[in-house]
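Novice: How does the following fold in three dimensions:
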Amino acid sequence: MSSMSSSHDNQKRPPPLPDRFFDYYTAAPRIGDDPALHSGRSRQVGHHEGQWPVHVYVEWIVRDDDLMAELDNVVPPGCLSLVVSPLGAELPLHLSLSAPLVLASDHARDAFVDAVTAAVANAGAPASFTVTFSHAEWVTNSDRSRLFFTLRANQNPQLHTLLAACNQVCADSDLPTLPDAFHVSLAWKLPYKEPHEQADEFDRSAIDRLLPELAFQVDTVKLKVGKKVVRIALVPTL
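Specialist: As a prediction, this is how the structure comes out:
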């Protein structure tokens, strides 16, 4: 469980960071692929000169201090929180619309950005919609090198529409597509059990009490290319 101070403390928190702040400070400085440099995790997308790691997602920035503290408090012991940093600073959460991908050239990067931008604009999703959650669960990444403590999103036709558009771009580019199972990761740890064996390692009653308060608005899709973030605003459906 994180050591983040409760928002009920007498100390006054600084004002929240603007959401665009996280577009410019999206990653720690590059320090190599050695797992020892990354809390034991192995990078799914290694650093190679001339290649571009990319990821499509929607972002959730928890603005309510009390809610952020409660989310951090349900992070199971032994996990690294994705809700707040080790210094107690807020962190942006995300819901993926693509797998972590690698593009082999500047040309491929530019073509992918253009294709995703056009696909999102033409997908027919409304200009804004709400994401809510049904339950918490453990999920492994594709190479089973990490376990993630996640919130599973409720069925949402708007998310399905956006995912279908992004998956089509990936399929057209011979890139991996993403399964239709939306979630937001709250924390991670190195695996030592299968996901179904982790069932009792978080406080289900605390999560159930919190679920009605957990929701966020989506009006922008983000496309991270290297360290740059491209914002794609959703347009009203005609």
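Novice: hey, let's count contacts and neighbours off CA atoms from now on
Specialist: Fine.
Novice: any idea which strand is longest in the protein?
Specialist: Using DSSP state E to define each element, the chain has its longest strand at strand 129-140.
Novice: For the residue nearest the centre of the chain, list the residues it contacts.
Specialist: Among the residues of the chain, H94 comes closest to the average C-alpha position under CA atoms, centre = their mean, at 2.5 Å. Neighbouring residues of H94 by CA atoms under 8 Å, 6 or more residues apart in numbering: 57-60, 184-185.
Novice: how about this one, so we can line them up?
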Amino acid sequence: MFGKGSLSLLEEYGGDSSDEEVPGPRVSVKRTYDSDSSYPSKRRLPVPSQFSNKNENDYVDDPLLHEGRVRSFAHERGNWPSYICIPFEAHMGLQNFLLAIKKIVPEYIELKQCNDFHISLTKTVILRYIWITPFVQSVQEYIKCFNKFMIVFGNAKVYCNEEKTRTFIGIEIKSGYDSLLKIVENLNHSLSEYKLPPFYEDPSFHMSIAWCLGDRQSELNDCLPEINSILETLKEIHNDDNWYIFVEYLLGKIGNKQFQFHLR
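Specialist: All right, here's what the predicted structure looks like:
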């Protein structure tokens, strides 16, 4: 998110020097000695250039491997990118909305659909492997007293990450804000035990649905009135779709592992 230093594959070690013959086939037992040493010389195969300056912790991030996205933090072996969220399963109304807004934004903006839909409750933080089990237990302890609740989606809004490397179109939360805020406060306590950063001080809870590279807030904000008009129309047409979430559990994504934290 790693190879080891290469060792020489061939090394000739010497013994006593002798020109005497031994029984059986004639075999030379001569060894080459350094002129200024009583030890045999060591002849090593050259180390391939791709390994000669390689460190096992070296890692080069290539944005081309993940659609131009840039890491917010350096990769380090043993570190697990982690966050806690509320997941959402896409329905036909949301898919139609995504298709519509791609036709509205300027052609030079390459808008991409988000890989998974969720409402973030923490920033993406780094957990050491040995922290995973106690951190999961801590989160469960902090949120076990919360009851299940409802979230309703409102209008579309434009967001940009802190590094200004990506801009998002999201759907903000219309109701359920107070419950989310109380959960975040408790999650912040759990994060503080590991000296990890808390969530944003004045959070704008939302679900990101599409993104593009760079800071495109100005261009996308110009499109917002038309985007929200389409969203309202789709909500009326697809009124059977769930434009809300009945929150029964939180989802923790820690590296390639997932944990569910159930509410009561």
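Novice: Among the contacts of H94 of the first structure, which lie within strands?
Specialist: Using DSSP E, the contacts of H94 of the first structure in strands are 57-60, 184-185.
Novice: what's the counterpart of W52 of the first structure in the second structure?
Specialist: Taking TM-score structural alignment, W52 of the first structure has W80 as its aligned residue in the second structure.
Novice: wait, its match sits on T124?
Specialist: No - judged on CA atoms under 8 Å, W80 of the second structure makes no contact with T124 at a distance of 9.8 Å.
Novice: distance of R41 of the first structure from L178 of the first structure?
Specialist: Remark: distance between R41 of the first structure and L178 of the first structure (CA to CA, to the nearest Å) = 21 Å.
Novice: for Q155 of the first structure, same thing?
Specialist: Distance from Q155 of the first structure to L178 of the first structure, by CA to CA: 16 Å.
Novice: Let me see the contact set for the residue nearest to N188 of the second structure when sequence neighbours are not counted.
Specialist: Nearest residue to N188 of the second structure in three dimensions, chain neighbours excluded: P198, at 5.1 Å (CA to CA, 6 or more residues apart in numbering). Each residue near P198 of the second structure by CA under 8 Å, 6+ apart is listed here: 122-123, 188, 191-192.
Novice: now, which of the residues you listed sits nearest F149 of the second structure?
Specialist: T122 (18.5 Å; CA to CA).
Novice: What's the match for that closest one in the first structure?
Specialist: In the first structure, T122 of the second structure lands on S98 (TM-score structural alignment).
Novice: L196 of the second structure - that's part of a strand, no?
Specialist: No - secondary structure assignment (DSSP: H, G, I helix; E, B strand; the rest coil) places L196 of the second structure in coil, not in a strand.
Novice: was I right about it contacting T122?
Specialist: No - L196 of the second structure is beyond contact range of T122, at 10.1 Å (criterion: CA under 8 Å).
Novice: who has more neighbours, those two?
Specialist: Ranked by neighbour count (other CA atoms under 10 Å), L196 of the second structure and T122 place T122 first, with 19 against 16.
Novice: So the more buried one versus M92 of the second structure, what's the distance?
Specialist: Taking CA to CA, one finds T122 of the second structure at 28 Å from M92 of the second structure.
Novice: show me where the stretch 1-150 of the second structure has strands.
Specialist: 79-88, 112-113, 117-120, 125-128, 149-160 (DSSP state E, counting those that start in this stretch).
Novice: E219 of the second structure: which of these is closest?
Specialist: Going by CA to CA, the one of those nearest E219 of the second structure is strand 149-160, 9.9 Å.
Novice: can you name the residues of the first structure that that closest one overlays?
Specialist: So strand 149-160 of the second structure sits over residues 129-140 in the first structure, by TM-score structural alignment.
Novice: Other residues contacting that stretch?
Specialist: Residues contacting stretch 129-140 of the first structure (CA under 8 Å, 6+ apart): 146-154, 156, 158, 195-196, 198-199, 204, 207-208, 211, 214-219.
Novice: hang on, W211 of the second structure packs against T167?
Specialist: Yes - the criterion here is CA under 8 Å, and W211 of the second structure meets it with T167 at 5.5 Å.
Novice: Sketch out the helices for the first structure, chain order is fine.
Specialist: Using DSSP state H, the helices assigned to the first structure run over residues 21-24, 65-73, 106-121, 157-172, 204-210.
Novice: what's the closest of these to S81 of the first structure?
Specialist: Of all the helices of the first structure, helix 65-73 comes closest under CA to CA, at 6.9 Å.
Novice: Going by neighbour count, which residues in that closest one are buried?
Specialist: Neighbour counts over helix 65-73 of the first structure (16 or more other CA atoms under 10 Å) mark 68-73 as buried.
Novice: which of those lies closest to A118 of the first structure?
Specialist: Using CA to CA, the buried residues of helix 65-73 of the first structure come closest to A118 of the first structure at M68, 34.1 Å.
Novice: Make sure the closest one is actually in contact with V62.
Specialist: Yes - using CA under 8 Å, M68 of the first structure makes contact with V62 at a distance of 6.0 Å.
Novice: burial measure for E89 of the second structure, as a count.
Specialist: Based on other CA under 10 Å, the number of other residues close to E89 of the second structure is 10.
Novice: residue in the first structure matching it?
Specialist: Checking TM-score structural alignment: E89 of the second structure goes with I61.
Novice: That match is in contact with L95, isn't it?
Specialist: No - contact criterion CA under 8 Å: I61 of the first structure and L95 do not qualify, at 11.3 Å.
Novice: L210 of the first structure pairs with which position in the second structure?
Specialist: Matched to the second structure by TM-score structural alignment, L210 of the first structure sits across from L234.
Novice: Same check on A36 of the first structure?
Specialist: Match for A36 of the first structure (TM-score structural alignment): L64.
Novice: follow-up on the earlier one: who's in contact with the residue nearest to the residue nearest to the centre of the first structure when sequence neighbours are not counted?
Specialist: What sits nearest to H94 of the first structure in space, not counting adjacent residues and going by CA to CA, 6+ apart, is E59, at 4.4 Å. Listed by CA under 8 Å, 6+ apart, the contact set of E59 of the first structure reads 92-95, 218, 221-222.
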